[in-house]
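Q: Provided below are the primary sequence and the corresponding predicted coordinates.
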Amino acid sequence: MNEFLTTLLQAVLVAAVPVCAAFIGKGLKALAGYLGQKSENETAKKYLAAAADAVATAVTYTSQVYVDKLKETGQFTKENQREALGIAVAQAKNLLTAEAAAFLENAYGDLNEYLKSRIEAEVRNQKMGVGTLTFSA
């Protein structure tokens, strides 16, 4: 009986986690949209939109160029996952203008940490088919 309850609980958790993640992703997207609209500063909106676009593009690029090939061969390890994150961060930084990078560093502190958190959220959103993070202008 105890094994049955453990199996049942695992099945419920496996089913519930993706649903919860999708709701959290949508909530983050809505929050980001709200914060983007709330901002009085047009420059901030422009840079936040540029960051969202850079992150979405970097995640798609990294997935197509690096991750998909490793997954096809079954070689996508934790080490490769960290390397993919590094590639995505570098790609996002390359896509940002110097002014946008300076704004993000000023607003959020460490640009790498900001981009890593946005990239992780974007990877989850793309996996769940939720779409990309956007900031309204």
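A: Alright, I've got the coordinates. Please read all numbers here as calculations on a predicted model, not as lab measurements. Numbering: from 1, shown residues only.

Q: CA atoms for contacts and neighbours, from now on please.
A: OK.

Q: residue 45: neighbouring residues, count only.
A: 20 (other CA atoms under 10 Å).

Q: assign it to helix, strand or coil.
A: Secondary structure, DSSP: H, G, I helix; E, B strand; the rest coil: residue 45 is helix.

Q: that one against residue 39, yeah?
A: Yes - between residue 45 and residue 39 a contact is recorded at 6.9 Å, counting by CA atoms under 8 Å.

Q: between the two ends of stretch 84-104, how far is it?
A: 22 Å (CA to CA, to the nearest Å).

Q: adding another structure so you can compare the two:
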Amino acid sequence: MKQEMQTVLVQLLIAIIPILSAFIVRLLNLKSNEIKQHTKNSKLDKYVDYAADIIKKSVIAVNQIFVDKLKEQNGFTPEKQKEAFELAKKKILSMLNEDAKKALTMIYGDLNTFLDSQIEATVNNLKNQSIEKESKE
């Protein structure tokens, strides 16, 4: 009786182990993919933050060096606005490394369109902050 019980138990284990192994392998693959996706998203988030920082610093620099002087001389024409925009964009592109450019292209599709919209948004945000600061004074 004991021998029969052991035989049944061994056969049962032989049947269960492949199923259990397949389940464990699948669970490990799912967790591995989840970790990879989280890591990938984390890297992409870093590139977006990196780009946003560069865009903001470049817009501020162009504003301080180029735009403010033109405004003092009443020479900030639409042509000069376009020139300031292109100067900021050129500065941004020179500061972004190739990995960041690739990541931003992967996320947003077109790097130039992304940069154009972010420059405009940054200029608008800085302008609004300036207006709010002046109204508080």
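A: Here it is on my side, so go on. Quantities reported herein were computed from a predicted structural model and do not represent experimental measurements.

Q: thinking again about what came up before, give the intersection of the neighbour lists for residue 45 and residue 39 of the first structure.
A: Common neighbours of residue 45 of the first structure and residue 39, counting by CA atoms under 8 Å, 6 or more residues apart in numbering, are absent.

Q: correct me if wrong: residue 93 of the first structure contacts residue 99.
A: No - look at residue 93 of the first structure against residue 99 with CA under 8 Å: they stay out of range, at 11.5 Å.

Q: quick one: which of the two has more around it?
A: Counted by other CA under 10 Å, residue 93 of the first structure and residue 99 do not tie: residue 93 has more neighbours, with 20 against 10.

Q: what about that one, which helix or strand?
A: Residue 93 of the first structure is part of helix 78-95, with elements assigned from DSSP states H and E.

Q: once aligned to the second structure, how far is that helix on average?
A: Superposing on the second structure places helix 78-95 of the first structure at an average distance of 0.8 Å from its equivalents, by mean CA distance after the TM-score superposition for the first structure.

Q: and the helix ranked longest in the first structure, what does it pack against?
A: Secondary structure of the first structure read by DSSP state H shows that its longest helix is helix 2-38. Helix 2-38 of the first structure sits against helix 42-62, helix 111-128, with contacts defined as 3 or more CA pairs under 8 Å, 6 or more residues apart in numbering; DSSP states H and E.

Q: what angle do it and helix 111-128 make?
A: Relative orientation of helix 2-38 of the first structure versus helix 111-128 (axes from the mean of the first three to the mean of the last three CA atoms, to 10 degrees): 120 degrees.

Q: quick one: the helix holding residue 93 of the first structure to chain centroid distance?
A: Helix 78-95 of the first structure sits 12 Å away from the centroid of its parent chain (CA atoms, centre = their mean, to the nearest Å).

Q: next secondary structure after it?
A: For helix 78-95 of the first structure, the following helix or strand on the C-terminal side (DSSP H and E) is helix 98-108.

Q: report the mean deviation for that next one after fitting onto the second structure.
A: Average distance, helix 98-108 of the first structure versus aligned residues of the second structure after superposition (mean CA distance after the TM-score superposition for the first structure): 1.0 Å.

Q: residues of that helix that come out buried?
A: 100, 101, 103, 104 (16 or more other CA atoms under 10 Å).

Q: so what's the second one up against?
A: With contacts taken as CA under 8 Å, 6+ apart, residue 101 of the first structure has the following neighbours: 93, 111.

Q: ok, it to residue 85 of the first structure distance?
A: Distance from residue 101 of the first structure to residue 85 of the first structure, by CA to CA: 18 Å.

Q: what's the spacing between stretch 88-107 of the first structure and its chain's center?
A: Counting by CA atoms, centre = their mean, stretch 88-107 of the first structure comes out at 15 Å from the chain centroid.

Q: check stretch 126-137 of the second structure too.
A: Its chain's C-alpha centre and that of stretch 126-137 of the second structure lie 29 Å apart, by CA atoms, centre = their mean.
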